[in-house]
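Peer 1: I'll drop the sequence and a predicted model, then ask my questions.
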Amino acid sequence: MNKTYTLFWFRRDLRLFDNAGLFNALKHEENVLPVFIFDTEILKKLPAIDLRVQFIHETVAELKKQLQKRKSDLVVEHGSPIEVYKKLLEKYPIKAIYTNHDYEPYARTRDEKIAKLCAAKKVEFKTFKDQAIFEKSEIVTDQENPYTVFTPYKNKWLKALSPFYLKSYPVELYESNFTKIKPSAMPSLKSLGFEAQDFTFPEPTVSASLLKNYAKTRDFPELDHGTSHLGLHLRFGTVSIRELAREAKKFSDVWLSELAWRDFFMQILWHYPHVEKQSFKPQYDKIAWRESKSELELWKTGQTGYPLVDAGMRELNATGYMHNRVRMVTASFLAKHLLHYWYEGERYFAEKLLDYDLAANNGNWQWAASTGCDAAPYFRIFNPESQIERFDPDYEYVKKWVPEYNTAKYVKPMVEHKFARERALAAFKKGLKK
């Protein structure tokens, strides 16, 4: 009998352990050949220096090494997924393609095309839940509608959180089903069109002490140990969401709640894909949002004259990271103080954040701008000064990123808080009456 292959397609799940789709492929099939595609549909929109691509490249190279130790390999391709799969289906006698679910609009369209191609070739295309604890319509109201308010969603999410959903997939039991294949080279970062930077990525570790203290420390941006820095690893699946949820359940209800928020925003994006570019609540698109390239540039470069906003934007530009409390303040400032449409800021974060995730970034921006589901009411407008008094009282974080603060060199506030607040309230009231 001729040898046939089953492909496992790595995407947002770049690990060999506790991987749902990989486990199912290895358990049910033989000659499992792992594949990764550097997707030109995504890469062509990115600048030549993009640390996320560098992180993926380093991670894929490590995966390749691990598979070669098992006498197998990772086939690394560069191109449009549909064209890559046309080529692979010609090259190998393929029985099935296994992968994990992705919930973003682009990914859904991509997967529909691949599924159609597979159906035409009589190849099975199987996908599994891996990057969420609960997905799609697993947590719905008693009327079987998607939740659009977080607290009742979280309550049902917690109630449903039995050990079954937190169990790891023991991939290691079936590793003998990886196909044996000669090692192949992978494309260099340069050949993909990107420049390598001297940068050390955060390790995917989370300690019991961090989780135990998380509720007390998470809002203080100067405390580097106060948050987990796991966003990047969650985004690309180098950690297991089930393992993290088990740890959170042991040590921190607050951190567990953050994982519930992550699932919540994923199911919002799944059920309401229009939120990618439009407000969740359509009436908020009627507000007379202001446009000013010069104002947007001052916000982007951390020159607003509001030290906490400026510190956050400078941290983002320098490191690809921004503390979560500061993300709320900077987002609120752009949407409320400057009255710019939230999408402008969401796109800038999408360009700069190492841990950029469409569902979470979009959900949090719309929350801050009051345009989303379960958003902060529009009259809730953060005062950036009182936020410093509460969360950076000694100005440690501010002084780190805005060293000229409190000197003649520091810029004056670009807009006065009271005026900006009243202007925002008036614009929201007027827009929502239409």
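Peer 2: Nice, thanks for sending it over. Residues are numbered from 1 along each chain as shown.
Peer 1: Only C-alpha atoms from now on, for both contacts and neighbour counts.
Peer 2: Noted.
Peer 1: can you tell me which residues contact the residue positioned nearest the centre of the chain?
Peer 2: By CA atoms, centre = their mean, the chain has its centre lying nearest to residue 357, at 1.9 Å. Neighbouring residues of residue 357 by CA atoms under 8 Å, 6 or more residues apart in numbering: 235, 350.
Peer 1: got the residue ranges for the strands in this protein?
Peer 2: With DSSP state E as the criterion, the chain has strands at 5-10, 32-39, 75-79, 94-100, 124-128.
Peer 1: so which of the ones you listed gets nearest residue 312?
Peer 2: Taking CA to CA, strand 32-39 is the member of the strands of the chain nearest to residue 312, at 31.0 Å.
Peer 1: just to revisit the earlier point, including distance to residue 177, could the strands of the chain go into CSV?
Peer 2: Conversion of those to CSV gives the following (distance: least, CA to CA, whole Å):
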stretch, distance to residue 177
strand 5-10, 10
strand 32-39, 6
strand 75-79, 16
strand 94-100, 14
strand 124-128, 17
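Peer 1: Second structure follows, compare the two:
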Amino acid sequence: MQKEKIAVFWFRRDLRLHDNAGFYRALKSGLPVLPLFIFDKAILDQLDNKEDKRVTFIYQVIADLKKKLGKLDSDMEVKYGFPADIWKELLINYDIGEVYTNHDYEPYAQDRDGEIGALLIENGAEFKTFKDQVIFEKQEVLTGQNTVYTVFTPYSKAWRAKLNDFYLSSYPTEKYFSKLYKTKTQEIPTLKEMGFLETDHDFPSDEVRSSLIENYEATRNYPAIPGTSRIGIHLRFGTVSIRDLARKALEKSGTWLNELIWRDFYHQILWNFPQVGEGKAFRAEYDNIRWRNNEAEFKLWCEGKTGYPLVDAGMHQLNETGFMHNRVRMVTASFLTKHLLIDWRWGEAYFAAKLLDFDMASNNGGWQWAAGSGTDAAPYFRIFNPTAQAEKFDKKGEYIKKWVLELNSLNYPAPIVDHKFARERCLQAYKEALTKG
């Protein structure tokens, strides 16, 4: 019996049915569309924590998507394994004419998509990918000389100048749900079968209050105030539409829109300068820095035992919740790289393991910004004073008291390094590195 020719939409960082670019184009392809999600063993095998909250989040989102698709007389194929093996199996089980998905800009994803694209073409199927997780990507925003922007402020001005309704328009996927492949409920691999345990965690809402966006400029720097959106995990896994958020930001707050522009900026940096995703400094000369890389001090930083209350509060918040306030992220990152002279890659990897909203482009961009090795136009001798930062942004100590319970007790450690000494040591180390050659 001849199989029905179908299209497959491969969900990755776009876990929603609404306003999904690749999904929309699949539904308009003329072929019945089978939704697919792969729990990628190559990614999961690298997670040491088998109670990783992000895996639970994805699992819950996939289960919810399956329910929604079930109400549309369709379903989602959910697989666990290496993508190439899964696709070989799917090509046997289905007559696949076209595969649709959305761009992923990370180095591993690029290699994976190259391999899968070649496999599909070899088996007579087309592989089509689309922009979805950013407003502008790759080389859509260029300088007057047609070069890539490497400094944020001029990039953001050009970004705003290029923006129009076309880039903010949603893809009306709902109109074409009748094109979904009609199939019965498929079994989903359990977390236990994949080697993970479900975590009990209250994940942030995917709703962003208008009042929060309107007051964002005034509240965003104060960690004791719930003045940030906590939308990062939803942007990371695509459970919200970037276009919906950008429209709302444009209407309510230029400052909050700026945060979305930063996200686009770092994604285009990762795409155009892939070496940053492979452990290299954006500014190559910063790879000459002689890092101290004291493992005992790194451990104290990880555990929030540096003797600097704002740094320790941030690390406690991160370790307990998978989130850290953005102002405090800058302070903790600066402290590790500048006060302790520990390689920014160590901190980047620690944040990557802990943050619910971990995104390679933004995480790398933020850490290189803190270390001075990235795209930022400011000189390397910007070194945050953690005490001054606490006095300015947590004047009453509310944030610190919440996360550093041992403060003012005999158990609280003395500072592991003197600020003035650390600053001078850092400046000397950077100066030596940057005057080489």
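Peer 2: Ah, there it is. A quick note: this is a predicted structure, and the numbers were derived from the prediction, not measured.
Peer 1: Of all the strands of the first structure, which one is nearest residue 398 of the first structure?
Peer 2: Of all the strands of the first structure, strand 32-39 comes closest under CA to CA, at 38.3 Å.
Peer 1: how far off strand 5-10 does the closest one point, in degrees?
Peer 2: Per axes from the mean of the first three to the mean of the last three CA atoms, to 10 degrees, the angle that strand 32-39 of the first structure makes with strand 5-10 is 40 degrees.
Peer 1: Strand 32-39 of the first structure - contacts with which helices or strands?
Peer 2: Contact partners of strand 32-39 of the first structure among helices and strands, from 3 or more CA pairs under 8 Å, 6 or more residues apart in numbering; DSSP states H and E: strand 5-10, strand 75-79, helix 81-91.
Peer 1: what range in the second structure matches the second one?
Peer 2: In other words, strand 75-79 of the first structure. The alignment of strand 75-79 of the first structure onto the second structure (TM-score structural alignment) covers residues 77-81.
Peer 1: picking up where we left off before, could you redo the strands of the first structure as TSV and give each row mean neighbour count and distance to residue 386 of the first structure?
Peer 2: Output for the strands of the first structure, formatted as TSV (neighbours: other CA atoms under 10 Å; distance: least, CA to CA, whole Å):
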stretch	mean neighbour count	distance to residue 386 of the first structure
strand 5-10	24	45
strand 32-39	21	44
strand 75-79	17	49
strand 94-100	22	44
strand 124-128	17	46
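Peer 1: re the thing from before, looking at the helices and strands packed on strand 32-39 of the first structure, which is nearest to residue 140 of the first structure?
Peer 2: strand 5-10 (29.0 Å).
Peer 1: Residues in contact with that closest one: which ones?
Peer 2: Against strand 5-10 of the first structure from outside (CA under 8 Å, 6+ apart): 21-22, 25, 29-37, 92-100, 179.
Peer 1: Regarding stretch 380-396 of the first structure, how distant is the last residue from the first?
Peer 2: 26 Å (CA to CA, to the nearest Å).
Peer 1: Buried by neighbour count: which residues of it qualify?
Peer 2: By neighbour count on 16 or more other CA atoms under 10 Å, the buried set for stretch 380-396 of the first structure is 381-384, 388, 391-392, 395.
Peer 1: And for it, what's in contact with it?
Peer 2: 219-222, 306-309, 329, 332-333, 336, 398, 417, 421.
Peer 1: again with stretch 72-86 of the second structure
Peer 2: 34-42, 65-67, 69, 112, 115-116, 119, 177-178, 180-189, 194.
Peer 1: Kindly reformat the buried residues of stretch 380-396 of the first structure as JSON lines containing distance to residue 411 of the first structure.
Peer 2: Putting these into JSON lines (distance: CA to CA, whole Å) gives the following:
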{"residue": "381", "distance to residue 411 of the first structure": "22"}
{"residue": "382", "distance to residue 411 of the first structure": "20"}
{"residue": "383", "distance to residue 411 of the first structure": "18"}
{"residue": "384", "distance to residue 411 of the first structure": "15"}
{"residue": "388", "distance to residue 411 of the first structure": "17"}
{"residue": "391", "distance to residue 411 of the first structure": "22"}
{"residue": "392", "distance to residue 411 of the first structure": "20"}
{"residue": "395", "distance to residue 411 of the first structure": "17"}
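Peer 1: Next step: those residues restricted to helices.
Peer 2: 384, 388, 391 (DSSP state H).
Peer 1: Tell me the residue in the first structure aligned with residue 380 of the second structure.
Peer 2: Under TM-score structural alignment, residue 380 of the second structure pairs with residue 378 in the first structure.
Peer 1: Next, the contact list for the residue lying closest to that match once chain neighbours are set aside, please.
Peer 2: Spatial nearest neighbour of residue 378 of the first structure, chain neighbours left out: residue 370 (5.1 Å); criterion: CA to CA, 6 or more residues apart in numbering. By CA under 8 Å, 6+ apart, residue 370 of the first structure lies in contact with 376-378.
Peer 1: For those, which single residue is the most surrounded?
Peer 2: residue 378 (17 neighbours; other CA atoms under 10 Å).
Peer 1: which residues touch that residue?
Peer 2: Applying CA under 8 Å, 6+ apart, the residues near residue 378 of the first structure are 369-370, 425, 428.
Peer 1: Distance of the aligned residue in the second structure for residue 118 of the first structure relative to residue 14 of the second structure?
Peer 2: Applying TM-score structural alignment, one finds that residue 118 of the first structure aligns to residue 120 in the second structure. Counting by CA to CA, the separation of residue 120 of the second structure from residue 14 of the second structure is 21 Å.
Peer 1: I'd say residue 139 of the second structure and residue 148 touch.
Peer 2: Yes - with contact defined as CA atoms under 8 Å, residue 139 of the second structure counts as touching residue 148 (6.7 Å).
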